[in-house]
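In: quick one: sequence and predicted model below, then my questions.
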Amino acid sequence: MTCRHAARKNGRKPLPKAGSDLASETTRIDLNLLLVFDMVMIERHVTRASIRLGLTQSAVSNALNRLRALFDDMLFVKAARGVEPTQRALVLWPEIHAALTQLQRSVRPGLFDPATSTIDFRISMVDLSAALLTPNLYRCIHEDAPGVSLSFVPHNPELTAERLVRGEVDFAISIEPPRMTVLEAIPLWSEGYVIAARKGHPMLDHPLSIDELCSLPQLHINLSGSPSSVSPVDAALQELGKSRPIKLVVNQFLVATTMLRESDLLAVLPMRLVADGFRQNWITFQPLPIALPEAALHLVWHKRNNGLQAMAWLKRKILDATTMLNADIKARIGG
C-alpha cells in the first residue's frame, strides 16, 4: 500500500504531488474573488464594498463564501460597524493587494485620464486642514477632472499609518511625520504658534509673560482624545516646572475658534488657524512668551502608490492648492 493510499484510508488529506496540486490550487483562484477580498479589506464593510465594486451585496457575499472555502478560513467576522478581518486575512492581504496593484499597472499603463476619470480619492485630515485647503483643492481638481470626487476621512494621528497601509485612504495630511519605512512624506507648510483670544480680550492688549500664560483659563485641542497626549506648549512648560489652567478640551480646531469668539478663554494655536478670524476682525493674538518648534504639516502616502498616475496627479493638485493657500494666508496677515 502506498503512502497516498494509506493516507486516504486513515481519513487524512494526501500530500500533494510536487508541482501538480500546487498548479491546481492556483487555477482555482478567480481574480474577481481577489478583487472582492481586497475591497472588503479596504472598506471593512460588505455593503460599501459592493457599491464600490458595482456588484450586488449578495454577489459580494457569495464571493466571500467561495473565498472562505478556498482559504479554509472565515476571513471576516461581523462587527459593530461592518466586518473585521481574521488573522489569516490580515496575513493574506498585503501580498494580494500588492499583486492586484501591480497587475493593474501592467494591463492598464497610463490609463488615468483626468478629463474622463470618475475615481473617488480619500484623504485623511483634520477639520482645520480640510477647511483651509478644500476651496483651492476642489477648484484645482474640478477644472481638469469634473468626474473625480474627494472624500475626507476623520483624522486620528494614532491610526494614520494603519489606514494608509490598509489602503483605506490614499493620502493623509498630518502633523505627525511617518515612522513606517513603507510610507513617504513631503512638507506642505510650517508655521509658529500664537496665543489667541476674541477681539477685545482685556489680557491680549499686550504680549503675555510666562506667568500670565500660566494663570489665565485656556482651551486646549486634543485631536486623538488620548489622556496621555501632551501638546508642544505644555511639554515646554513642564520643562520649566510650570503648567497652564486648561478649562476646556476639544477635538476639533474649528470648535476651538468658535469657543474663543464666545468666551474669555485663550488658546495656543497655529498662526494659520488664527489668520482668517484675524482678517475678519473677531480674533486677536499675541506672540507666545516661550519658544516652540514650528508646527509642520506633512502630506503622507504609501510607497506602493508611487507608480500610479492617478496618485501622482492628485499629489500635484494638493501641492498646487497648498501654494495658493500659502499665498492667501500671507496676504491675510500682511506678511
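Out: Yep, it's here.
In: going forward, measure contacts between C-alpha atoms and count neighbours the same way
Out: Fine.
In: what about Phe278, which SS state?
Out: The three-state label given to Phe278 by DSSP: H, G, I helix; E, B strand; the rest coil is helix.
In: ok, how many other residues are close to it?
Out: 18 (other Cα atoms under 10 Å).
In: which outside residues touch whichever strand or helix holds Asp328?
Out: Secondary structure assigned from DSSP states H and E places Asp328 in helix 309-332. With contact meaning Cα atoms under 8 Å, 6 or more residues apart in numbering, helix 309-332 is reached by 110, 112, 132-133, 136-137, 140-141, 170, 188-189, 272, 275-276, 279, 305-306.
In: could you check how far Pro245 is from Pro135?
Out: 36 Å (Cα to Cα, to the nearest Å).
In: now Asn62
Out: Counting by Cα to Cα, the gap from Asn62 to Pro135 is 42 Å.
In: before we move on, what about Asn156?
Out: 22 Å.
In: His155 contacts Met125, correct?
Out: Yes: with contact defined as Cα atoms under 8 Å, His155 counts as touching Met125 (4.8 Å).
In: ok, those two, which is more surrounded?
Out: Set His155 next to Met125 and count neighbours by other Cα under 10 Å: Met125 wins out with 22 against 18.
In: please give the element, helix or strand, for Val249.
Out: strand 246-250.
In: over to Ser124?
Out: With DSSP H and E as the criterion, Ser124 is inside strand 120-125.
In: take the one below as the second:
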Amino acid sequence: MLPPSMPEGGGRSPELQHFRAFEAIHRLGGLTAAAQELGMTQPALSKALGLLRRYYGDELFVRSKQGMRPTPLARRLALDVQQLVGLVQERLRAPSGFDPARSSRTFRISCTEVGAIHFMPRLLAAVRDSAPGVRWEVVPLAGDALGGLLASGEIDLVLSAYQAQRPGLSSQALYSVGHCCLVRAGHPRIGQDLTLERFCAEKHVVASISDTQHAYRRVEQAIVQTAGEGAIGLRVHSLLTAPFIVAQSDHIFTATEQIARQMAQLPGLRLLPCPLPLPPIVVHQYWHSRQDQDPAVGWLRALVARHFAQPLPEVHAAQA
C-alpha cells in the first residue's frame, strides 16, 4: 500500500493524519470543508498538505473555480489513500462503539432525488432529539460505481431499487412498492378510471435513465412493449420535472406509489391506479461488508430498517 514507491521529493515520511488530510481534501474539494470535518485549523491542514507535497514532489491539489482539483499523481494515489484511511479507522475504532447523542459524524447516503424526498424527512425527524449533532449528505445514485464508493468509504449507505450485485456488498430488502399514474385534473379523456386501452392510447412522460436495471428504466421498457415506442411523448432527465409537466399537459407519468402520492399533492394532479401489469419493485439498503464492524454504519442501518422495513410478500422476499 502507501507509499507506492520512493517519491522524487523525499523528506519526512507522512503519517496517518497527513493521509487523512489528503483523503478529506480529495473527497470534499476544499481546504475549509476538509479542516472542519477533521476538526483541524486550516493552517494545520495546509501544513499537512505541504508535507505531502514535499514528500511526493508534486502539488497534489491545485486551486480552480471548482475547488481544489487533484493532479494526475493525486488521482493515482486517491484509492490507496482511501483504503488505507478506511482500514486504519475501522481497526482502531474505539470499542465503546458509536454514541449518536454525542456524534457530529456526517453520514453520506446515496439515493435518487425522489428517494431523498421519501427517506430524508423521516430520518431527520427520527434523530432530531436523539442525535442532534449528526449531519447528513445525499449524493447522486451511481449504479455502476456504487460498489467502489461504498468500499472506499465515500458513501455509507445506498437506498435504492437498483439491483446491485457487486463483490463485497451486503443488502437488506426494506419494502416492496407498486405503481400509480399521475394525470392532470382536467384531462379531457381520462375520468375516474384509467383503462389499459386508454393508457396505451395516451402519450407518456418517462425518465431517461440509461441503466437497464433502474426501476424507472424498466417502466419505460414496459410502456414501449405494451403501447409501442410512439407512446413515449417526452423523456426527461429528472423525475422531479415530470409532475409539473403532467399538471400542464395531457401526458401520463407512471411512478412508484410512494413517490406518486407525494407528487400528487401538487395542484392540478390526480392519482390513479396503473393499469399496466408492472411487477412491484423491492427497495433495498446496501452497504459494504467492510462496514459490518463500523458501529456508526450499523446504527444507520438499524435506523433505516426501524423506520422503513416492512414485511415483504413471499414472492418478493424470495427474490430479495
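Out: Nice, thanks for sending it over. Predicted, not measured: the structure shown is a model, and the values here were computed from it.
In: so which of the contacts of helix 309-332 of structure 1 sit within helices?
Out: Leu132, Leu133, Asn136, Leu137, Cys140, Ile141, Arg272, Ala275, Asp276, Arg279 (DSSP state H).
In: so where do the helices sit in structure 1?
Out: Under DSSP H, structure 1 gives helices at 3-9, 20-27, 31-43, 46-53, 57-71, 87-107, 127-144, 160-166, 210-213, 232-239, 253-261, 271-279, 309-332.
In: if we compare those helices, which one ends up closest to Pro177 of structure 1?
Out: helix 160-166 (9.8 Å; Cα to Cα).
In: mean shift between the closest one and structure 2?
Out: Aligned to structure 2 and superposed, helix 160-166 of structure 1 gives a mean residue distance of 3.9 Å (mean Cα distance after the TM-score superposition for structure 1).
In: from the contact counts, what lies against that helix?
Out: Counting contacts by 3 or more Cα pairs under 8 Å, 6 or more residues apart in numbering; DSSP states H and E, helix 160-166 of structure 1 packs against strand 171-174, strand 295-302.
In: could those be laid out in a markdown table, adding mean neighbour count?
Out: Converted to a markdown table, those look like this (neighbours: other Cα atoms under 10 Å):
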| stretch | mean neighbour count |
| --- | --- |
| strand 171-174 | 24 |
| strand 295-302 | 21 |
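In: format those as TSV; extra columns: distance to Ala235 of structure 1.
Out: Converted to TSV, these look like this (distance: least, Cα to Cα, whole Å):
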stretch	distance to Ala235 of structure 1
strand 171-174	20
strand 295-302	14
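In: between those strands, which gets nearest to Glu212 of structure 1?
Out: Of these, nearest to Glu212 of structure 1 by Cα to Cα is strand 295-302, at 23.0 Å.
In: where does the closest one end up in structure 2?
Out: Aligned by TM-score structural alignment, strand 295-302 of structure 1 falls on residues 281-288 of structure 2.
In: off-centre distance for the matching stretch?
Out: 11 Å (Cα atoms, centre = their mean, to the nearest Å).
In: same question for stretch 179-187 of structure 1.
Out: With Cα atoms, centre = their mean, you get 13 Å for stretch 179-187 of structure 1.
In: and the end-to-end length of it?
Out: Span of stretch 179-187 of structure 1 from end to end, Cα to Cα: 15 Å.
In: need the residues that contact that stretch.
Out: If you take Cα under 8 Å, 6+ apart as the criterion, stretch 179-187 of structure 1 is touched by 161, 165, 177-178, 296-304.
In: do the same with stretch 103-114 of structure 1
Out: Asp144, Ala145, Pro146, Gly147, Val148, Gly307, Leu308, Gln309, Ala310.
In: distance to Ile195 of structure 1 and neighbour count for the residues you listed - can I get that in CSV?
Out: CSV is the format used below for these (distance: Cα to Cα, whole Å; neighbours: other Cα atoms under 10 Å):
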residue, distance to Ile195 of structure 1, neighbour count
Asp144, 40, 14
Ala145, 40, 18
Pro146, 41, 15
Gly147, 42, 14
Val148, 39, 17
Gly307, 43, 13
Leu308, 42, 17
Gln309, 42, 17
Ala310, 40, 18
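In: most widely separated two among these?
Out: Spanning the widest gap among the contacts of stretch 103-114 of structure 1 are Pro146 and Gly307, at 23.2 Å by Cα to Cα.
In: wait, what's in contact with Pro293 of structure 1?
Out: Counting by Cα under 8 Å, 6+ apart, Pro293 of structure 1 touches Gly192, Pro232.
In: cool, and Asn136 of structure 1?
Out: Residues near Asn136 of structure 1 by Cα under 8 Å, 6+ apart: Ala321, Thr322, Met324, Leu325.
In: how about it, what's its match in structure 2?
Out: So Asn136 of structure 1 corresponds to Arg122, using TM-score structural alignment.
In: cool, and Phe152 of structure 1?
Out: By TM-score structural alignment, Phe152 of structure 1 lines up with Val138.
In: circling back: TSV for the helices of structure 1, including distance to Ala197 of structure 1?
Out: TSV is the format used below for the helices of structure 1 (distance: least, Cα to Cα, whole Å):
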stretch	distance to Ala197 of structure 1
helix 3-9	79
helix 20-27	65
helix 31-43	41
helix 46-53	43
helix 57-71	51
helix 87-107	47
helix 127-144	17
helix 160-166	31
helix 210-213	12
helix 232-239	16
helix 253-261	5
helix 271-279	9
helix 309-332	18
